[in-house]
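A.B. asks: Attaching a predicted model along with its sequence, questions to come.
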Amino acid sequence: MRTLREIRNGILVGAPEGQSIYQDASVVTKGGTVYKCQIDRDDICQQIPFDRTNNVGFVGSPLDEKSGQWFGATLSTSGRTDGPVVACAPRYVWFTKDLNRKDPVGTCFVSNGAFDSFEEYSPCRTSSVHQQSLENRPAVFSTREGKAPDDDSYIGYSTVVGHFKQGEEFEGIAVGMPRGNKLKGKVLLFTWNLHNYKNITISNQIGSYFGYSLTAADVNGDKKLKTHS
């Protein structure tokens, strides 16, 4: 059996309902896993040990739930051999500290191309927005925690980068909040360092999910991308 280092010319494959060999199947059931597979030979794949832990907490009082979390549903790499690799579990559930509510906040793990170090990144346990450099982990910006009415607003369900603020040298970030604005939806515009300078709330229809998806396009020919919702 080949090791991860021995598999060259490989492709990363997510199996969101797979069973990780690094977790106890009686505790974490079908939490998902990620494989590195050799592309020039059949059936040579190895699971990547992004997460070797079971549910966090104590017996009878868990703090999270990894069963059915769909780990591997999202994969992203820098394209470089030694660059960062990100694998995410969008249905990962976190319990509030008083254990009276469960939030499907999602979580991600970041590794290097050699897969010899792994770090979890799961800031979304509050209704806020975070920006993280994968090259420099200390370089992180975040918004303040949202107010109680913003709970379950799906903030961050969609994001896009572009030049949204006139005169701004650096690209900003547009963030969708499809259940915000009293379930009518809205879009938040941030500068590159996550200063919220404008919100778009044109929808008057409850349940319209305004902000569910975002894209950016050059609409005036200035070679800069603007947001569309």
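C.D. replies: Okay, I see it. Since we're looking at a predicted model, the values are computed, not measured.
A.B. asks: CA atoms for contacts and neighbours, from now on please.
C.D. replies: Fine.
A.B. asks: so Cys108 makes contact with Ser76?
C.D. replies: No: using CA atoms under 8 Å, Cys108 is not in contact with Ser76; the gap is 10.7 Å.
A.B. asks: okay, and the common contacts of these two?
C.D. replies: With contacts taken as CA atoms under 8 Å, 6 or more residues apart in numbering, the residues that reach both Cys108 and Ser76 are Val86, Ala87.
A.B. asks: structure B:
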Amino acid sequence: MLTAVQQEKCLGNEKNKTKLIELLVETLTARGLEANTATEDVDLLVLLTALTTPDRNAFFMKPGRGNIEDKVYSTRQLQEQPFSGSNLFIRSFTGCDTCAIFNDNKLSILKCFLKMPNETKAMPGIYYDPNSTLDAVAQAGEEMFLTMYQDPPIERDLNNHRYNSFVKSSTKVKANLASLPMTKGAAKQHYFRVYIHMQQWLDNDSLNPTRWGWVRDNGGVLNPVRTTYLIAPYSVLI
């Protein structure tokens, strides 16, 4: 059956996309080919690139559009990129598909990471280590954030940077408070969730999520800890 609408609109409908995937799986299986359905999109590309061993190779095709031809990538090719050793960290730190750092897209953060000093680029190693402590993860995460925000070396404190950003923003005609960096307390919980997320990707399921940025409600469902700090000074809250 030929569709009467553009491909983007057709596949923008979740039911259409699901039916197409099911049809592809049935067709491949009928021809004797093994077919598995992934529940993740970009995360799958990142995981395969990071975790495929050197003796194996996985291929990905990016469909072309208009005059642009299809392009094929391989895990070996992607593993030769300068950021390949930290791609799990970059993907998780920037929020995957569920959230994002305000006013920064993933491409701009990747470019920023490539320009960072070597000592800062070594910080993600703490997130790959299954024995890292809470303090080590928090310290490395804050260093990463401050470098991304191009904070002066004299300060190196996220709350100070947030305050200075607020002062600069308040002088503008249209101040956007949503663009301010996270508070130190909120950012720390973000670092913890990044760490346990990466450890699960690396097949380490031994960590207790309630120690790493999550809390269980009365029904046992995990919810993210927004911050462990007061939302304002106590003198303001009373």
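C.D. replies: Looks like it arrived, so ask away. These numbers come from a predicted model, not from an experiment.
A.B. asks: After superposition, what is the TM-score?
C.D. replies: Aligned and superposed, the two chains score 0.32 in TM-score terms (TM-score structural alignment, normalised by the length of the first structure); 132 aligned residues with a CA RMSD of 6.1 Å.
A.B. asks: of Cys108 and Ser76 of the first structure, who's got more company?
C.D. replies: Cys108 (21 against 13; other CA atoms under 10 Å).
A.B. asks: so what's that one up against?
C.D. replies: Cys108 of the first structure neighbours (CA under 8 Å, 6+ apart): Val86, Ala87, Cys88, Ala89, Glu120, Tyr121, Ser122.
A.B. asks: Now those residues in TSV, please, with extra columns for distance to Leu188 of the first structure and neighbour count.
C.D. replies: Output for the contacts of Cys108 of the first structure, formatted as TSV (distance: CA to CA, whole Å; neighbours: other CA atoms under 10 Å):
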residue	distance to Leu188 of the first structure	neighbour count
Val86	25	21
Ala87	26	23
Cys88	23	28
Ala89	24	26
Glu120	26	15
Tyr121	22	15
Ser122	21	16
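A.B. asks: so can I have a markdown table of the residues you listed showing secondary structure and distance to Ser61 of the first structure?
C.D. replies: Shown next, in a markdown table, are those (DSSP: H, G, I helix; E, B strand; the rest coil; distance: CA to CA, whole Å):
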| residue | secondary structure | distance to Ser61 of the first structure |
| --- | --- | --- |
| Val86 | strand | 29 |
| Ala87 | strand | 27 |
| Cys88 | strand | 24 |
| Ala89 | strand | 22 |
| Glu120 | strand | 21 |
| Tyr121 | strand | 23 |
| Ser122 | coil | 20 |
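A.B. asks: Tell me if I'm right that Phe89 of the second structure and Met198 touch.
C.D. replies: Yes: assessed by CA under 8 Å, Phe89 of the second structure is found in contact with Met198 at 7.0 Å.
A.B. asks: Return every residue with contacts to both of the two.
C.D. replies: Shared contacts of Phe89 of the second structure and Met198, defined by CA under 8 Å, 6+ apart, are found at Tyr127.
A.B. asks: out of the contacts of Cys108 of the first structure, who's nearest Gly162 of the first structure?
C.D. replies: Nearest to Gly162 of the first structure among the contacts of Cys108 of the first structure: Val86, at 22.2 Å, using CA to CA.
A.B. asks: burial of the residue lying closest to that closest one once chain neighbours are set aside, as a residue count?
C.D. replies: Sequence neighbours aside, Val110 is the residue nearest to Val86 of the first structure in space, at 4.6 Å (criterion: CA to CA, 6 or more residues apart in numbering). Val110 of the first structure: 20 surrounding residues under other CA under 10 Å.
A.B. asks: Does Val110 of the first structure touch Ser76 like I think?
C.D. replies: No: using CA under 8 Å, Val110 of the first structure is not in contact with Ser76, being 9.7 Å away.
A.B. asks: which residues are in contact with both of the two?
C.D. replies: Both Val110 of the first structure and Ser76 are contacted by Val85, Val86, Ala87, under the criterion CA under 8 Å, 6+ apart.
A.B. asks: burial of the nearest residue to Lys62 of the second structure once chain neighbours are set aside, as a residue count?
C.D. replies: Among residues not flanking Lys62 of the second structure along the chain, Lys71 sits closest, at 5.2 Å (CA to CA, 6+ apart). Using other CA under 10 Å, the number of residues around Lys71 of the second structure comes to 10.
A.B. asks: So Lys71 of the second structure versus Gln77 of the second structure, what's the distance?
C.D. replies: Distance of Lys71 of the second structure to Gln77 of the second structure, given as CA to CA, to the nearest Å: 13 Å.
A.B. asks: How are the helices of the second structure distributed by residue range?
C.D. replies: 7-12, 14-30, 42-51, 75-78, 87-93, 106-114, 118-121, 125-128, 134-148, 158-170, 184-201, 234-237 (DSSP state H).
A.B. asks: Against which helices or strands is the second one packed?
C.D. replies: Helices and strands touching helix 14-30 of the second structure, by 3 or more CA pairs under 8 Å, 6 or more residues apart in numbering; DSSP states H and E, are helix 7-12.
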